[in-house]
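Visitor: would you be able to build a 3D model of this:
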Amino acid sequence: MQRRQIIQTAVGVASAAFFTPMVMAKPKPQVEVWKDAGCGCCKDWIKHLEAEGFQVKAHDGGNAEARTRLRMPEKMGSCHTALVGGYAIEGHVPAKEIHRLLKERPKAIGLAVPGMPIGSPGMDGSIYEARKDAYDVLLVLEDGKTRSYQSYPSKPSIKS
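Guide: This is a model prediction of the structure:
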């Protein structure tokens, strides 16, 4: 009787394994980016996003039009504009903050890092000698007002 139970158990486990659906990997969040074709820092920011689990579709051009269409205030402008999960992303926003935004889902237009602060993702190449300027990632609210979403401190450059 014991042998029969072992065989039935083995058949049951094998059947369950065969008929259990495969666990699908969670899809990567899709980011659509509008940028200047020759902009190196935009390309570096895209590489940063891809390394942090995003799938990126880039368009060479249309940055200003995308910013207007996505309701991002002009004063937040930078060298690239993106759309992810219904949110506008303007400038060199770290992937960490985009992941946080998608998790928290606040009522907002999106995130912005105005200008091009040295040390932000895409503006952190060796040419800057590890220098990092202080900057804030801003949460852009529905009415266009902003509040600090995350602050990044400065770090002096390393001179050889």
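Visitor: please make it C-alpha for all contacts and neighbour counts, starting now.
Guide: OK.
Visitor: tell me how many other residues crowd His92.
Guide: Applying other CA atoms under 10 Å, we find 30 residues neighbouring His92.
Visitor: my error: substitute Glu129 in the last question.
Guide: Applying other CA under 10 Å, we find 14 residues neighbouring Glu129.
Visitor: ditto for Ser120
Guide: Ser120: 24 neighbours (other CA under 10 Å).
Visitor: my guess is it contacts Gly91. True?
Guide: No. Counting by CA atoms under 8 Å, Ser120 sits too far from Gly91 to count as a contact (9.4 Å).
Visitor: surely Leu141 is in contact with Gly110?
Guide: Yes. Counting by CA under 8 Å, Gly110 is a contact partner of Leu141 at 7.2 Å.
Visitor: let's see this one next, to set against the first:
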Amino acid sequence: MANPGGQSAIAAELTVFRSPTCGCCSLWIDHMKEAGFTVRDEVTEDMTAIKQEYGLPQNLASCHTTIANGYVIEGHIPAADVQRLLTEKPDIAGIAVPGMPIGSPGMESGNYVEPYTVFSFTDTGETAAFAEHS
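Guide: The predicted structure is shown next:
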């Protein structure tokens, strides 16, 4: 089990694909850097092609797509959930937060947090709850 409050032994580099006009994506990148991740920022005009290339189910799409250690990490996922994914190494294709929930990392708005679910997904499109946030 990872130590969510302490330093992580994970030295993963995140490759983040984002649109040049997306401000919330930059805020999420800042969140991940603050959590100790190294981030490679890849700006692209064709996010649809990136999502298709990495097999992201359309119903799980958000604004940015990240690749780390072979996993797809879609949207405004908290750093602790990414650390858990990379520590536990489950047999899934990735995790995703569909849309852009208010209060998720990069989408902060005061103290309000819209309840949201981080979903895991497989190569065949099966989904399950990975984490709940509110």
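Visitor: Leu141 and Gly110 of structure 1 - which one has more neighbours?
Guide: Using other CA under 10 Å as the criterion, Leu141 of structure 1 and Gly110 rank with Gly110 on top: 29 against 16.
Visitor: trace that one over to structure 2, please.
Guide: Mapped onto structure 2 by TM-score structural alignment, Gly110 of structure 1 lines up with Gly94.
Visitor: surely Val16 of structure 2 is in a strand?
Guide: Yes. Using DSSP: H, G, I helix; E, B strand; the rest coil, the secondary structure at Val16 of structure 2 is a strand.
Visitor: that one - nearest residue in space that isn't next to it in sequence?
Guide: Thr66 (4.3 Å; CA to CA, 6 or more residues apart in numbering).
Visitor: quick one: residues contacting the aligned partner of the one you found in structure 1.
Guide: Alignment note (TM-score structural alignment): Thr66 of structure 2 maps to Ala82 of structure 1. When contacts are counted by CA atoms under 8 Å, 6 or more residues apart in numbering, Ala82 of structure 1 is found next to 31-34, 66, 88-90.
Visitor: regarding Ala82 of structure 1, what is its secondary structure?
Guide: Per three-state DSSP, Ala82 of structure 1 ends up strand.
Visitor: and the gap between it and Glu65 of structure 1?
Guide: Distance, Ala82 of structure 1 to Glu65 of structure 1, using CA to CA, to the nearest Å: 11 Å.
Visitor: can you check Gln2 of structure 1 too?
Guide: Distance, Gln2 of structure 1 to Glu65 of structure 1, using CA to CA: 73 Å.
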